[in-house]
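Trainee: one predicted model, sequence on top.
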Amino acid sequence: MTPAVKPVPGGDQNDQSESLNQTLKRLLFYLTRYRFRLALAIIFMIGFSVTMGILPALMGYATNIIAGHGSLQDLKQVLIYFIIDGVALWICGHLAQRLLSKISQQALYTLRTDLFNHMQALSLSFFDRQPIGELMSRVSNDTDVIDQFFSNGIQQVLQSVTTIIVLTIVMLWINPVLTLLVYLAVLGMLAISSTIARISGPAFERMQELLGELNGYAEERLAGQKVTIAYNQQNGTTVGFSKLSGIVARTGGRAQFVALTSMPAATIMSNLQMILLLIIGGAMVMEGHIQLGELVAFLGLSSSISSPLSQIFSVYSQIISAAAGAARVFRILDEQPVVADLPVAKPMPPVDGDVKFDAVDFAYIPGRTVLKNNTFRALPGQVFGLCGPTGAGKSTIINILTRYYDIQSGSITIDGVRIDEVGQDSLRIQIAQVLQEPFLFSGTILENLRYARGDATDEECIAAAKQAGAYEFIMAQPEGFDTFLNDGGSNLSQGQRQMLTIARAMVSQPRLLILDEATSNVDTRTEKLIQSGLLSLQQGKTSFIIAHRLSTIRKSDCILVINQGEIVERGTHDDLMGAQGFYYNLYMSQFRGKLSSITGVA
């Protein structure tokens, strides 16, 4: 299966140029936050540029002395000035670079932190439509190219711009006519850079987008490596990756080729500038309009101004690439949470567990209703079972109860308080969830248990592990509760991971409990152990159990039977079996399937 590649986005070049400028301004804002240190760095840069401009002037002065306009003592004096100027040049350059380096790293830290923190604040719907690999590309690839710009490019650009301004002032002071000659070449360089920007800018942005797709493809395939091997799709996966990687390489090659043409162009214009100065300046010396030293000084100054221009061109591709990466980062920073607290939202009071759905309608995509007119009430301490075919809307009911998504109409209240009128955090902190796929973080077992409540003591975590039936297998690990778990808890069995998630839920001391097919992926023996822990967790709490195995919800106070987003039946197990309706058919189909697997008779 080869990856699909999105078409290259079009657009007007003026719009793209304006967008590029806006992105760079926004990116540079992260540097201008540190105004005092940046101003100090610029002062040292000006000092560096002034001392660099003095060197050609001293060369011109020395030339005039050698040409017969001075003495040996004057030459010695010039040598002293050279030494003093060289020391000042090194000090100013070192201090400017050191300050800018610190500012750049601080700016990058702020940008990365803003990006990650903002992603944490976004609603679940954002992650539903963004592949994890693509998001990882934003956090890694895109911030890496910005890092290169901040760490190297911005220093070279600022120093070069400062040098050009200072040296231009010095040249105008010495001879305006020769300065005009120098800037004929400079204007040629600017025209070339403008053309290159219009062509290479979109190419670099496309390359960053393709890198995100490549990263997403690799992340998905590596995560599903077991399936790849099981279906013998290694070759297909390799071909798909190679195809996408080749597209990235070709796009990057085109972008780099266009951007790198700036260096040869800068060299040609620099040489042209030097030729013009030698011919016209030489004629002016021969006619007595200027002294030879003046021309020598100008040749040195023009060379000094060509060098920073060349540096700007040399980092041009870096600037365009950083702008492309920044544009992708800013698109995430501009995302707004779909589920947001009201300005007057109050904290959710401690919950007793009286949950009420009143005529609730919900759609993930407007116009495609998933839940229709759902109405029910769960009293404190009751256990509600949710069952129905795959895709009926069971998990969706849980998603809107925890307010991962906002409903279209109706109301959801807990203890008479509308959940859309309280802070999301204060609501969710009182709800514990045990999901079908247990997820653990890399770290110790104790750290994973404490993840539910940061201020939980070691004793509380150990007590929760005992209550969940996890204590014995934890103590059998090499370092007990300090045993380090790999990413996802891969060094534990499925059942052990699930028992830890139950213990983690206990540590959170929840008021409401949600069990989303918590035992569907484990064997019967492990299920009994987990069920024991779940019963302990459910005590005194309003609980919602999503069940595929209907045997797990037989003892529920009420079972909601959901089909195509509607509650089609409700009642106890005995009531529903007696009605011989939708639930009865579901239960009997499972029972017959289990019986046939034992007897061998279909």
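Mentor: Looks like it arrived, so ask away. Worth saying up front: this structure is predicted, and the values here are computed from it rather than measured. Residues are numbered from 1 along each chain as shown.
Trainee: switch to C-alpha atoms for all contacts and neighbour counts from now on
Mentor: OK.
Trainee: what about the residue positioned nearest the centre of the chain, distance to Ile154?
Mentor: Compute the mean C-alpha point of the chain, and by CA atoms, centre = their mean the closest residue is Val139, 3.3 Å away. Taking CA to CA, to the nearest Å as the measure, Val139 falls 20 Å from Ile154.
Trainee: cool, Ser508 as well?
Mentor: The spacing between Ser508 and Ile154, counted by CA to CA, is 47 Å.
Trainee: and the strands in this protein?
Mentor: Counting by DSSP state E, one finds strands in the chain at the ranges 355-362, 371-378, 383-387, 409-414, 417-418, 431-434, 443-444, 484-485, 512-516, 542-546, 558-563, 566-571.
Trainee: and the contacts of the second one?
Mentor: This means strand 371-378. Under the contact criterion CA atoms under 8 Å, 6 or more residues apart in numbering, strand 371-378 has outside partners 353-363, 384, 393, 396-397, 410, 542, 564-567.
Trainee: can you say which of those are buried?
Mentor: Buried subset of those (neighbour count, 16 or more other CA atoms under 10 Å): 353-357, 360-363, 384, 393, 396-397, 542, 564-567.
Trainee: in this structure Ile290 contacts Gly282, no?
Mentor: No: counting by CA atoms under 8 Å, Ile290 stays clear of Gly282, with 9.1 Å between them.
Trainee: need the contact list for Phe473.
Mentor: The neighbourhood of Phe473, defined by CA under 8 Å, 6+ apart, consists of Gln496.
Trainee: before we move on, what about Asn491?
Mentor: Contacts of Asn491 (CA under 8 Å, 6+ apart): Leu485.
Trainee: against Ile514, how distant is it?
Mentor: Distance of Asn491 to Ile514, computed by CA to CA: 26 Å.
Trainee: and for Ser536?
Mentor: Distance from Ser536 to Ile514, counting by CA to CA: 14 Å.
Trainee: tell me which of the two has more neighbours.
Mentor: Taking neighbours as other CA atoms under 10 Å, Ser536 and Ile514 compare with Ile514 leading, 23 against 16.
Trainee: second one coming, line it up with the first:
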Amino acid sequence: MSENTNKIMAKNSRNAGRQVGMGFGPRMGGEKARDFKGTMKKLAQYLSEYKLSILTVLIFAIASAGFSIVGPKILGKATTKLFEGVMAKIAGTGNVDFTAIGKIMITLIGLYLLSSLFGYIQGWIMSGVSMKVSYRFRKDISEKINRMPFRYFDNTNQGEVLSRVTNDVDTLSQTLNQSLGQIITSVTTVIGVLIMMFTISWQMTLVALAIIPISMILILMIVKNSQKYFKQQQDYLGNVNGHVEEMYGGHLVMKAFNGEKKSIEKFDGLNDKLYGSAWKSQFLTSIMMPLMNFVGNLGYVGVSILGGYLAAKRTIEVGDIQAFIQYVRQFTQPIAQIANISNILQQTAASAERVFEFLAEEEEIPETSDPIKLDHVEGHVEFRNVHFGYKPDQMIIHNFSVSIKPGQKVAIVGPTGAGKTTIVKLLMRFYDVNEGAILIDGHDIREFSRNDLRSMFGMVLQDTWVYNASIMENIRYGRLDATDEEVIAAAKAAYVDSFVHTLPNGYDMILNEEATNVSQGQKQLITIARAILANPRILILDEATSSVDTRTEIRIQKAMNNLMRNRTSFIIAHRLSTIRDADLILVMNQGNIVEQGTHEELLRKGGFYAKLYTSQFEVVTAS
């Protein structure tokens, strides 16, 4: 990947991180949340476990808002006392009663302190609830992933799944942490302030209320337009994250095929869509407060004119006007907050909908209620009239039948797309057959628990898998309770020991995240050592020596021959010279077994296998 591509993607990743911090999450599409009410109802049910904490937050938020609401009324009394004292002093009939004003101010300070204390407590409790909810969501998603069929991950972008675990859950967490208490406080404030305003002057209250229809019209217009852009933003961020992850993961392949330009073009297209939706959503959100302030100022003008008129008529006191103006500000501010929160709730609904959609995805076929557990696995494997297709209307395995005796070494060969690896996936029950059955020791594999079934197998695949840990721990993954001595013995059998001492820290060397600090062949040797350590009854070797040199391959074949002795083994190979000593060779083409027998028998037939075998030695000459 070019340096320019790296810079662009790194910049976008930082921007995505900042957006997540501000409460944005990944989302795709352009429509509104399909079921806002239903999603919020599900979220409320999800939060019911924390109803006591949320009830406490509700009480403390109302109390905090209540103490804050009373403040201006009491402050107005202090203003009236001061005004009356000044007027009395001017008239020579008295002085300012600073003692009474002092008592009022002490009471006011106490109320504001209680309001702050209650606000702090409700915020602290809500932070705890939001973290617990985030933990529970991520835990549920993590457990759900383990119950999902492989088919889902074959058809879903990895970045999209990751976005649901990170960005969408972060959005929900921030909404709970920041917005729930604010909603309660704002609603309480609006109701409380309205009551206090009516106690001062119903005429001025009606003037102040005249701004509400204007505010509501503006709010509805903004929310209607911003909702779809928030949902788009959630989506496009997920697409951008997925593309970035794929490009970094396939870095070498993309660079080898000169895909930088195409990658940048795709990234720019996705990023432009993200920019457009993010800009529109943020612009509409940002104009909310200025518009509310403008409408609020119109209310101030009307209240000030009417208040001055009523004060001149001695209908209300000067302190009441000062208190009423404060209440007008307190009244318009929570309305604006509620309007702003309504945007956040739309965004929250989009994120919650995605999370709940994922949690509601179809899972693997449930385990049998009474699974079989074999004390000893012989290794007799039978495919009985198996039909399978990744899509129900596109079968790729047709009436596949074969019986394999315990301890036999079975090679599966055939051209690309013949169904060789699919057979292995069915055997491990990564997918369930559409028709027919697969049996081990006479029992349908669906009668075993998946854990027990897969523990019978050891696998070495063409696509090696190691993780960010030491070489010792990567080998120990085959049997987690193995001792260091047993790990080293398996490493010696797989010829890992022959190169590991040339590496820094030997067995304790940490493989980096991409495992680029060892060669592809060395990674394959590590996975072979892992299979040897697992000591399974049935082995699956899918091009297990495809990434090692010829000399190492000979060594591995010797180790494998020892490992496969008295074990049922399935070997998938393209290099037919490596499976000449197999007990049985199954020749597949287009999902069917077209031939079977030993190497010599199949060559004597001169059929499909013979053509495959001899084609490896053909020399293509220029005409």
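Mentor: That came through fine. All figures in this text were calculated on a predicted structure; none of them were measured in a lab.
Trainee: picking up where we left off before, give me the more crowded residue out of Ile290 and Gly282 of the first structure.
Mentor: Higher neighbour count among Ile290 of the first structure and Gly282: Gly282, with 18 against 15, using other CA under 10 Å.
Trainee: ok, for the more buried one, nearest residue in space, not its chain neighbours?
Mentor: Sequence neighbours aside, Leu295 is the residue nearest to Gly282 of the first structure in space, at 7.4 Å (criterion: CA to CA, 6 or more residues apart in numbering).
Trainee: what's the burial count for that neighbour?
Mentor: So Leu295 of the first structure, with other CA under 10 Å, has 25 neighbours.
Trainee: ok, now which ones touch it?
Mentor: By CA under 8 Å, 6+ apart, Leu295 of the first structure lies in contact with 60, 277, 281-282, 285.
Trainee: which residue lines up with Gln22 of the first structure in the second structure?
Mentor: Aligned counterpart of Gln22 of the first structure in the second structure: Gly38 (TM-score structural alignment).
Trainee: and for Asn215 of the first structure?
Mentor: Correspondence of Asn215 of the first structure to the second structure, assessed by TM-score structural alignment: Asn241.
Trainee: in the first structure, what residues pair with stretch 554-566 of the second structure?
Mentor: Using TM-score structural alignment, stretch 554-566 of the second structure pairs with 528-540 in the first structure.
Trainee: same check, this time on stretch 419-433 of the second structure
Mentor: The aligned range for stretch 419-433 of the second structure in the first structure is 393-407, by TM-score structural alignment.
Trainee: what comes into contact with the matching stretch?
Mentor: Residues from elsewhere that reach stretch 393-407 of the first structure (CA under 8 Å, 6+ apart): 123-125, 338-339, 360-363, 370-371, 386-388, 412, 419-420, 424, 427-428, 431, 514, 516, 546, 562-566.
Trainee: tell me the buried residues within those residues.
Mentor: 123-124, 339, 360-363, 370-371, 386-388, 412, 419-420, 424, 427-428, 431, 514, 516, 546, 562-566.
Trainee: translate Met126 of the second structure into the numbering of the first structure.
Mentor: Aligned against the first structure by TM-score structural alignment, Met126 of the second structure finds its counterpart in Leu100.
Trainee: Asp140 of the second structure now?
Mentor: So Asp140 of the second structure corresponds to Asp114, using TM-score structural alignment.
Trainee: can you name the residues that contact that match?
Mentor: Leu333.
Trainee: what about 10 Å?
Mentor: Contact analysis of Asp114 of the first structure by CA atoms under 10 Å, 6 or more residues apart in numbering lists 108, 120, 333.
Trainee: check those residues against Glu437 of the first structure and report the nearest one.
Mentor: Nearest to Glu437 of the first structure out of those is Gln120 (CA to CA; 21.1 Å).
Trainee: okay, now the corresponding residue of the second structure for Gly68 of the first structure: neighbour count?
Mentor: Matched to the second structure by TM-score structural alignment, Gly68 of the first structure sits across from Glu84. Other residues within reach of Glu84 of the second structure, judged by other CA under 10 Å, total 19.
Trainee: what number of residues lie near the closest residue in space to Glu84 of the second structure that isn't next to it in sequence?
Mentor: The spatially closest residue to Glu84 of the second structure, leaving aside those adjacent along the chain, is Val96, at 7.4 Å (CA to CA, 6+ apart). When neighbours are defined as other CA under 10 Å, Val96 of the second structure has 16 of them.
Trainee: do the same with Pro349 of the first structure
Mentor: The local packing of Pro349 of the first structure (other CA under 10 Å) involves 13 other residues.
Trainee: before we move on, the earlier item: give the contact list for the residue nearest to Glu84 of the second structure.
Mentor: Per CA under 10 Å, 6+ apart, neighbours of Val96 of the second structure: 81-89.
Trainee: sort out which of those are buried, if you could.
Mentor: Neighbour-count burial (16+ other CA under 10 Å) applied to these gives 81-86.
Trainee: number of residues surrounding the match of Met126 of the second structure?
Mentor: Using other CA under 10 Å, the number of residues around Leu100 of the first structure comes to 23.
Trainee: and it, how far is that from Leu181 of the first structure?
Mentor: Distance from Leu100 of the first structure to Leu181 of the first structure, by CA to CA: 33 Å.
Trainee: average offset of stretch 552-564 of the second structure relative to the first structure?
Mentor: Its aligned residues in the first structure lie a mean 2.3 Å from stretch 552-564 of the second structure after superposition (mean CA distance after the TM-score superposition for the first structure).
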